[in-house]
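*Asks:* Okay, sequence plus prediction incoming.
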Amino acid sequence: MALSKYFSALRRARQLARAEGGLLPAAAKALRLFRQGGVQGIKQALRPPAPAAPAPSNRPADNEDYAFEVPFRAPAERDGRRACAIIHAFYPELCAEMRGYLENVPGQLDLYISTTSDEKRQAIEAAFAGYDKGSVEVRVFENRGRDIAPKLYGFADVYDRYDLALSLHTKKSPHGGTPLADWRHYLYEHLLGSPQIVASIFELLKHDRVGMVFPQHLFYLRPIMGWGANYASSRALLTKMGVEIHEGIFLEFPTGSMFWCRTDALRGLRNLDLSFADFDDEAGQIDGTLAHAVERAFLYSVEASGYQWAKVSVRALYPLPDTLIPVNTPADIPSGLARVYRPLLS
């Protein structure tokens, strides 16, 4: 017994030495841990970390979650449907970058931009001066509901004038550090990265009643996607629309709340007639607000409106190439959709 304890202690000492970069730093740390918690303090520090929590059971395995590869080999030219972009520009300094991406949309695209002060409005109007693909309208709203409240309710009067809408915002993710620093570019590249990518998305929105197209999830986010603190609020919203869900239901949503859609695919959420006052006071929350609940309700609302949805991915930006479905001709879309689209309300 004594011998086994000796070897156990020796293994722990070696572990500590490796972790701390040598015997002297390890000895210093061991002394500090001993003073704080005795032998148990050292054991606790050397205890192996708990295994990572398994992926939520209502999310597919990474290698079984498919997306259309964009751009398609030969996307068709844009048809005559009218399109707009509904944009929340909390950070006007990012508008020049965004404008460059918007230039990749073939043909007409009217812009409806929200922000939170007159000073920001002036900066936004300057950034889009001379925009020649359509009209530009900037509205100022109170700082509630992030991009969600302005998108759905601040511009509620806009949707019925158009067939297609792009949801975009000047996203920063300071809470995520380095792993999320490039999330904005990832989303922009998938939605607006080239004229061919936009044309491919327009092609998808013509087929099989596809009502929304959004980027495959940033790979870093996949293990942590879940309902979080948002299930009850999402369910309450959907119940008002006559849509019932249960907690084990398959979860899918456009992370980052950026997407292209048919405007009538959002009618269920828009008809809830929420106001800015219904949304939480802004306090830097990273989860659990009404805006987060709406984000998770998007696709259930799309399906309840009789539509399907699809995800797209750029091969160079996603590490699982076997999950990307190429489209060589429009005839490839129906079979690809059968793999990409997973009904949520079946």
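*Replies:* Structure's in. What do you need? It should be emphasised that the depicted structure is a prediction, and the values quoted were computed from it without experimental measurement. Residues are numbered from 1 along each chain as shown.
*Asks:* make it CA atoms for all contacts and neighbour counts henceforth
*Replies:* Will do.
*Asks:* quick one, helices of the stretch 151-300 of the chain?
*Replies:* Per DSSP state H, counting those that start in this stretch, the stretch 151-300 of the chain carries helices over the ranges 183-192, 195-204, 231-240, 267-270, 290-304.
*Asks:* could those go into CSV alongside mean neighbour count and distance to Ile86?
*Replies:* Converted to CSV, these look like this (neighbours: other C-alpha atoms under 10 Å; distance: least, C-alpha to C-alpha, whole Å):
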stretch, mean neighbour count, distance to Ile86
helix 183-192, 22, 14
helix 195-204, 24, 16
helix 231-240, 18, 22
helix 267-270, 20, 14
helix 290-304, 23, 15
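*Asks:* okay, pairing it with this:
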Amino acid sequence: MFDPKWYQATYGLRFSTQREAFDDYIRKSRFAPVNPSPRFDSETYHRMYIDVFHAQQSPLQHYLLHGRSEGRQHVPATVRWFPREIVTPGKRLTPAASELKVALCLHVFYVDFLDRFAQAIERFPVTVDVYLTLADASFETRARQLFGEHARVGKLETRVVPNRGRNFGPVLVEYGQALQEYDLFCHLHSKKSLYSGKEQTQWAEYLIEYLLRDTSVITRLLNAFAADESLGLYYPTTFWMMPSWVNHQTMNKGFMREWQEKLGLGHIPEFLSYPAGGMFWSRPEAMNGVLDQTWTYEDFPEEPLPNDNSMLHALERVLGPLAEHHGFRQLFFYPPTGQFTTDNGYITASYHGRLEQHIASIQAHACISFDVFDTLVRREYTVPDYAKLKLGKMLAEQGIVPSAQAFVKLRNDAESTLRRRANFQGDVRIEAIYDELADQLDVSPDTAQEWMALEYELDLEMIQPKDEMVELFNHLAAQGHILWVISDSYYNREQVGLMLRKAGVAAAYRLMVSSEEQARKDNGSMWVKVKQDLANEGIDRHLHIGDNVVADAQMPGDLGLTTFHILHPMDKWAALGFPPVLHGADALDEMQILKWGRLISDVGRNPFIGE
């Protein structure tokens, strides 16, 4: 089951004995998707038996000691993603790499990480200067014991810092200017995830391994940066047990827009490569605009911070786009194959495949709920505001509004006004939106309601099925599953139901629409209701399927509901490498909508890549 030659060749390692190689696998496989041989897939075993992962046990070790006798299964090693644009730096440190001036900037909130970091650099290939930010003054003695006489440490600086700005605040406030003097710097911090009844450190160990500890990886990394000045930012691919949708802006779009404006960045896609966890290597020049600015702790939000949706979560996500804005490329390490690559395709790799591969796991749930728009139905030209634009064009021709785009703004502003007036509680109905428009445009309520009906008719006309998803829905109904449909929409239940009928949804289902339920998915209130209803009906195996990362995956997931995220058509379009289109002003440019919208809708009909 363990092949030492294969293991060393695959992961670029060299050991004196087979036992050393085996011990390396046992240690790494607790937190990284490395395989012992072509006969055994570590990641699959951990995913199948989550208790083994939570216990932080090596998959093969568990299988040999317990799993085999317990009847647990294993599968051959499977490569889930084949990187393109492979980078193959040498395995021996080059003279140019040995001359790099390197700094480590470590933020320590948990004192035990001082020992972890110190041990991780015991075999570091070059001497480094260490800059520590410590959350407590009592950490300083231990820090100086470990790093003051460390064989791989040149200069040491320590600062005791307030609990503000998470890991980014301290490095920027205390050492931003000092790091400008280095060729490269590495930033790490102490990270723990607490769940399943015990401390979980696999994510942190994964990042420490491939940013600091693995001598083979670090040697090749330094060689790569010394040989190629276009490389600006490095980190390993996202931790493999994170949700498929984690490489996404998630709730941070507002804060990301602020960073975009501050840093002068262009369009940032919904799915993007970034150092999830906030740990990375960088050239200082790649971080210009952030690292070279003067910061104070008051520039950062006070604790406690939410799990997502803050300027710091957004900053983490703009680091990749910022490096690319300055003309640098990002470099990634993909542990399953032991390869460096500049290909960021890993961010949507889990969406490759066919729907048929997932049917068995979907059918394991008694109740399955579906989102509506871009999950069961799609719009012919993709853009959700196109019906409003068409209506606006008609009204502009009548001289009622200056332009089609002006009407869309008026229409959307009226909707926003109603939400603010309700203090963002519940949801708004399309009838109320057009009543508000009647007041603003000084027309009769009857006239405004005629416009409302026309907007819906124009939208309905463009509704088309997502064929594979509708077939899945009807198939599940035929198999006796309980089906719910849950939508955030200003349309009423009857209007949404008519769209579903047009798309071919023929089965019986419960329809929950935010305008009727007065609760929304994207703020969690709908999911609180759903969870309560599931409990009241005695349903304990529920799965939700949808395309919106926040509304259909993150929010229900935070409440403990099981989700299956599928790609939005625009996300699939981007994942396939097509140009970014229909963003900003282009989203309301009819020529652009007609040029690109149908193509995107057709490409996105099936949400899986490679179908």
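*Replies:* Good, I have the coordinates. Since this is a predicted model, take the numbers as computed values, not measurements.
*Asks:* To Gln216 of the first structure, which of the helices of the stretch 151-300 of the first structure lies closest?
*Replies:* With C-alpha to C-alpha as the measure, helix 183-192 is the member of these nearest Gln216 of the first structure (8.4 Å).
*Asks:* Ser305 of the first structure matches what in the second structure?
*Replies:* Under the alignment (TM-score structural alignment), Ser305 of the first structure maps onto His326 of the second structure.
*Asks:* Can you tell me, leaving aside adjacent residues, what's nearest to its match?
*Replies:* Once flanking residues are discounted, His326 of the second structure sits nearest to Ala286: 6.1 Å by C-alpha to C-alpha, 6 or more residues apart in numbering.
*Asks:* Mind putting the helices of the stretch 151-300 of the first structure into JSON lines with distance to Leu3 of the first structure?
*Replies:* Formatted as JSON lines, the helices of the stretch 151-300 of the first structure follow (distance: least, C-alpha to C-alpha, whole Å):
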{"stretch": "helix 183-192", "distance to Leu3 of the first structure": "53"}
{"stretch": "helix 195-204", "distance to Leu3 of the first structure": "66"}
{"stretch": "helix 231-240", "distance to Leu3 of the first structure": "53"}
{"stretch": "helix 267-270", "distance to Leu3 of the first structure": "68"}
{"stretch": "helix 290-304", "distance to Leu3 of the first structure": "56"}
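*Asks:* mind checking which of those helices is nearest Pro25 of the first structure?
*Replies:* Closest to Pro25 of the first structure of the helices of the stretch 151-300 of the first structure, according to C-alpha to C-alpha: helix 183-192, at 37.8 Å.
*Asks:* Compare that closest one with the second structure and give me the mean distance after superposition.
*Replies:* Its aligned residues in the second structure lie a mean 1.0 Å from helix 183-192 of the first structure after superposition (mean C-alpha distance after the TM-score superposition for the first structure).
*Asks:* What helices and strands are in contact with that helix?
*Replies:* Counting contacts by 3 or more C-alpha pairs under 8 Å, 6 or more residues apart in numbering; DSSP states H and E, helix 183-192 of the first structure packs against helix 95-102, helix 195-204, strand 210-215.
*Asks:* what does it correspond to over in the second structure?
*Replies:* Residue span in the second structure matched to helix 183-192 of the first structure, by TM-score structural alignment: 203-212.
*Asks:* related to what we said a few turns ago, ok, the equivalent of the residue nearest to His326 of the second structure over in the first structure to Tyr300 of the first structure distance?
*Replies:* Taking TM-score structural alignment, the alignment pairs Ala286 of the second structure with Ala265 from the first structure. Going from Ala265 of the first structure to Tyr300 of the first structure by C-alpha to C-alpha, to the nearest Å gives 10 Å.
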